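*Asks:* Kindly return the folded structure for what I paste below:
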Amino acid sequence: MRKVLASLSFIFLIPNLFGYIDPGTGGYLISSLWSWLVGIVTLLFAVVIRFFKYKVWFFCKKYKFYIMPVLLLCVAGASWFYFDFKSGFTLPDYDESRIGGNIILADKISSGYNLYNGILIDMEGNQIKNWSFNYLSIIDEDGFYYAQEGYETMRFGKFYFNGTPVWIKDIPIHHEIYLSDYDTVIVMTKKMEVYNGRNVEFDVLFEFDKNGTFLTKWSTFDNLIEIQSFHRELELDKPANIILPEDHEKNTSIWGAEHDYYHMNAFSIIPDNKMKDFHPAFKPGNWIVSFRHGSMTFILDKDTKKVLWSGIFDQIEGNLEGQHLALMNYDGNIEIFDNGRYRGWSRIVEINPATMEVVSEIKFDDFFTYSQGFFQDLDNGNMLITESEDGHIFEIDSDKNIVWEFYNPKFKEMEEENDRKIHDEIYRMTRYDKDFIDKLLAEEN
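*Replies:* Presented below is the predicted three-dimensional model:
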């Protein structure tokens, strides 16, 4: 009787082992893919031992000289797969010969100044200026500079071009400072909520005017039921389990949580476009939000904030995997930086939001960033692409030729790899018109 109860207990644990897992969820819980496989193998082993142990024993005894080599091959194969899987995420070594700006096709580039990590450089990679607040840095059309003090720090603000503060807010933001065409500033923050017995971060959007006056907010937690109606169950929808402890908690964040439900990572506002009369979702002013966990992109009504459109994981040809950045272009297509978080290569995909058809795809050999990533459509038709984890930026023309590239001159040491040096990350790089920046520099001097 005890054996029967023990076997049944494994069966009842299956719902707690399994949650909807797709590339991009983050894998913070026992329901991450590897743990789920271990749970299934354990269940099968328990069932076999309970009901077929004598048959298994006689089989093993009869074929013991064949079973051992097979087991060794299985172990060797699993080991090869594991290390080959890990090697797919190895970042290239730091290379001094590649640092700085490299103009490859001078007549094809969209010349200007480049801003990244609070540093302004020219096309040759020479540093022109830097600011003390250096994360999520961006410059508006009037020359004001906006940035967070550092990664996941408690303050962000607006500054004159010379660095003098206009206002600073004590709000821990992440991923985005978005300057709208309506003279507002939209940022992302998070709020900790107790959800299914865990401390969980839920994303919140704050909108301010450019004087720093708070205007409105939108919370994923307050709208959770509506958003969940568009997607399958995620890991954190499973209640905490005492028998199977969570094995992928992250450290407690500045928002006070160990888990992150959606992990919003990009925001944009729909501009004027050819699809604006096709469907209410595509009207200028509507919001586009990107969630890494679940690999989801949504369009929200600009007034009601109701979901009007969604593009989720396998709804997109080739599957989205933990994407960053989603925006609509003038043709009415949505461009997405698809990280390919687990397939091992990244792409920038353009889709028709009415048909979900892939219109175009940009990918290169060795183009991969496991997280982060950014692109900017330039005025001459080129595209500036940030391969964040490699500390690598490259500009391509309309024929997908690389015409300019830049490697971060700063490096970091990988402690887990005997202090091997790699190029430091670049979260985003943004190109600015040369005359615009020259005017600001002249006024400052």
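*Asks:* From here on, just use CA atoms for contacts and neighbour counts.
*Replies:* Will do.
*Asks:* Could I get the full set of strands for the stretch 51-200 of the chain?
*Replies:* Ranges of strands in the stretch 51-200 of the chain, per DSSP state E, counting those that start in this stretch, are 100-103, 112-116, 119-121, 127-130, 135-139, 145-148, 156-159, 165-169, 177-179, 184-195, 198-209.
*Asks:* for those strands, which one ends up most surrounded?
*Replies:* Mean neighbour count (mean count of other Cα atoms under 10 Å) peaks for strand 145-148 among these, with a mean of 27.
*Asks:* So which of the strands of the stretch 51-200 of the chain is nearest Arg347?
*Replies:* Within these, the stretch nearest Arg347 is strand 112-116; the backing value is 21.2 Å (Cα to Cα).
*Asks:* other SSEs contacting the closest one?
*Replies:* Here strand 112-116 touches strand 119-121, strand 135-139, strand 429-433, helix 434-444, going by 3 or more Cα pairs under 8 Å, 6 or more residues apart in numbering; DSSP states H and E.
*Asks:* Can you lay out the ones you listed as CSV showing distance to Phe298?
*Replies:* Output for these, formatted as CSV (distance: least, Cα to Cα, whole Å):
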stretch, distance to Phe298
strand 119-121, 32
strand 135-139, 22
strand 429-433, 24
helix 434-444, 34
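*Asks:* Which of the strands of the stretch 51-200 of the chain sits closest to Gly77?
*Replies:* Nearest of the strands of the stretch 51-200 of the chain to Gly77, taken as Cα to Cα: strand 198-209 at 37.1 Å.
*Asks:* residues in contact with the next helix or strand after the closest one?
*Replies:* Downstream of strand 198-209, the first helix or strand assigned by DSSP states H and E is strand 214-219. Contacts to strand 214-219, defined as Cα atoms under 8 Å, 6 or more residues apart in numbering, come from residues Phe202, Asp203, Val204, Leu205, Phe206, Glu207, Phe208, Asp209, Lys305.
*Asks:* Buried by neighbour count: which residues of strand 214-219 qualify?
*Replies:* The neighbour-count check on strand 214-219 (16 or more other Cα atoms under 10 Å) flags Ser219 as buried.
*Asks:* Following element in sequence after it, please.
*Replies:* Counting by DSSP H and E, what follows strand 214-219 is helix 224-228.
*Asks:* and this one, so I can compare the two:
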Amino acid sequence: MGWSSHHPVGLIHYSPQQCYRGYNLPTNARGSNDAFLMDMEGRICHRWHSEEGIGYAHLLPYGNLLIRTAPPCDAGGAEKIGGSSAAILELDWDSNVVWEYRNPLVHHDYERLPNGNTLVLLFENLSSDLTSRIRGGIAGDSDPESMFGDQIQEIAPDGSVVYEWKAWEHLDPEGDPICPLENRVEWTHGNSLKTTPEGDLIVSYRLISTVGIVDKASGDFKWKWGPGHISHPHHPTYLDNGNILLFDNGFHRSQGTYSRVVEVNPATSEIAWEFRGQPSI
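*Replies:* Model prediction:
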């Protein structure tokens, strides 16, 4: 993603010989009722519409669209946090709702599994005791007695919960502190949820600058990495070579703020490749 000062709308640049052919699915995380399928020439090939909003979307293999809606009216304060949503909806090609999961604590990301179930990322209130033991962040008079944590649930087509993983049970209140320049409304701010080919969970926690792979069966981290190397990460994705590709946002980086794309080897925690734009911002 990027922007151009001289082409505010439309296709900016396209080099066919250097690009992977396919389609693009842009959505507006800050609020829109539409998602568009565009070809490489910038032409709109299809549009989905939802009156509940489309904040994020996944195109499923059979042509339906799995979307995250706009925030709920009231989620105990969670509705004010970026990425908050009221529901996950599946739309057919004509934008009809064919499946729904409604929970005001849904946020950011989700994934449809090969078995037809759906992984979702949810906020959850932490206990006041655990909240008091979590280090970091900017303390203030308006801090909640119970901050939000992250949990993952697997939802069957009938809406039942068949699996649950709570991040706070596998993190250390002192060893995984909140960024010192962030507030204490939430501990981790999960912003991505993906899976490995073996079905393990790939997670990303912005406020503690941590990405990891969670053994789905045991719940333990198989790999956990980030502080001191990346800052406020997003979207870790599993590559065919076993490495993880992620966006290192760079907010509050001690060496200076800049963003980059990083490929890291989980076996060694070594950075195998990185890319920064020019200028480096």
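*Asks:* care to give me the TM-score?
*Replies:* Scored by TM-score structural alignment, normalised by the length of structure 2, the superposition of the two chains gives a TM-score of 0.75; 240 aligned residues with a Cα RMSD of 2.7 Å.
*Asks:* before we move on, back to that, nearest to Ser310 of structure 1, of the helices and strands packed on strand 112-116 of structure 1?
*Replies:* Using Cα to Cα, the nearest of these to Ser310 of structure 1 is strand 135-139, at 26.2 Å.
*Asks:* Spatially central residue in structure 2, please.
*Replies:* In structure 2, the C-alpha nearest the mean C-alpha coordinate belongs to Ser192, at 2.4 Å (Cα atoms, centre = their mean).
*Asks:* tilt between the one helix or strand that one maps to and strand 106-112?
*Replies:* Assigning secondary structure by DSSP H and E places Ser192 of structure 2 in strand 190-195. Angle of strand 190-195 of structure 2 versus strand 106-112, following axes from the mean of the first three to the mean of the last three Cα atoms, to 10 degrees, is 10 degrees.
*Asks:* Check which helices and strands the next helix or strand after strand 190-195 of structure 2 is in contact with.
*Replies:* Next along the chain after strand 190-195 of structure 2, taking DSSP H and E as the criterion, comes strand 201-205. Packing partners of strand 201-205 of structure 2 (3+ Cα pairs under 8 Å, 6+ apart): strand 190-195, strand 210-214, strand 233-238.
*Asks:* Please repeat the previous calculation with a cut-off of 10 Å.
*Replies:* Contacts defined by 3 or more Cα pairs under 10 Å, 6 or more residues apart in numbering; DSSP states H and E place strand 201-205 of structure 2 against strand 148-155, strand 190-195, strand 210-214, strand 221-225, strand 233-238.
*Asks:* In structure 1, what stretch matches the longest one?
*Replies:* What it means is strand 148-155 of structure 2. Residues 201-208 of structure 1 are where strand 148-155 of structure 2 aligns, with TM-score structural alignment as the criterion.
*Asks:* Which residues lie in contact with the equivalent of Asp181 of structure 1 over in structure 2 in this structure?
*Replies:* Aligned counterpart of Asp181 of structure 1 in structure 2: Pro114 (TM-score structural alignment). Pro114 of structure 2 makes contact with Gly199, according to Cα atoms under 10 Å, 6 or more residues apart in numbering.
*Asks:* Same check on Val120 of structure 2?
*Replies:* Residues counted as contacts of Val120 of structure 2 (Cα under 10 Å, 6+ apart) are 88, 101, 105-112, 151-155, 164, 192-194.
*Asks:* Quick check: closest non-adjacent residue to it.
*Replies:* Spatial nearest neighbour of Val120 of structure 2, chain neighbours left out: Tyr110 (4.4 Å); criterion: Cα to Cα, 6 or more residues apart in numbering.
*Asks:* The one you found contacts His58, correct?
*Replies:* Yes: Tyr110 of structure 2 is within contact range of His58, at 8.8 Å (criterion: Cα atoms under 10 Å).
*Asks:* Would you mind pulling the contact partners of stretch 261-270 of structure 2?
*Replies:* Stretch 261-270 of structure 2 is contacted from outside by 212-213, 222-226, 229-230, 233-234, 236-239, 241-249, 271-277, using Cα under 10 Å, 6+ apart.
*Asks:* Check the offset of that stretch from the chain's centre.
*Replies:* In terms of Cα atoms, centre = their mean, to the nearest Å, the centre of stretch 261-270 of structure 2 is set 19 Å apart from its chain centre.
*Asks:* Read off where it ends up in structure 1.
*Replies:* Counting by TM-score structural alignment, stretch 261-270 of structure 2 corresponds to 348-357 in structure 1.
*Asks:* Report the aligned residue range of structure 2 for the longest helix seen in structure 1.
*Replies:* Longest helix in structure 1 by number of residues, with DSSP state H as the criterion: helix 33-62. Using TM-score structural alignment, none of the residues of structure 2 align to helix 33-62 of structure 1.
*Asks:* buried stuff in that helix?
*Replies:* Leu33, Ser35, Trp36, Gly39, Ile40, Leu43, Ala46, Val47, Ile49.
*Asks:* Quick check: the aligned residue for Trp309 of structure 1 in structure 2?
*Replies:* Under TM-score structural alignment, Trp309 of structure 1 pairs with Trp223 in structure 2.
*Asks:* Quick one: residues contacting its match.
*Replies:* By Cα under 10 Å, 6+ apart, the contact list for Trp223 of structure 2 reads Ile202, Val211, Gly212, Ile213, Val214, Asp215, Pro266, Ala267, Thr268, Ser269.
*Asks:* again, but for Lys222 of structure 2
*Replies:* Going by Cα under 10 Å, 6+ apart, the list of residues near Lys222 of structure 2 reads Asp200, Leu201, Gly212, Ile213, Val214, Asp215, Lys216, Pro266, Ala267.
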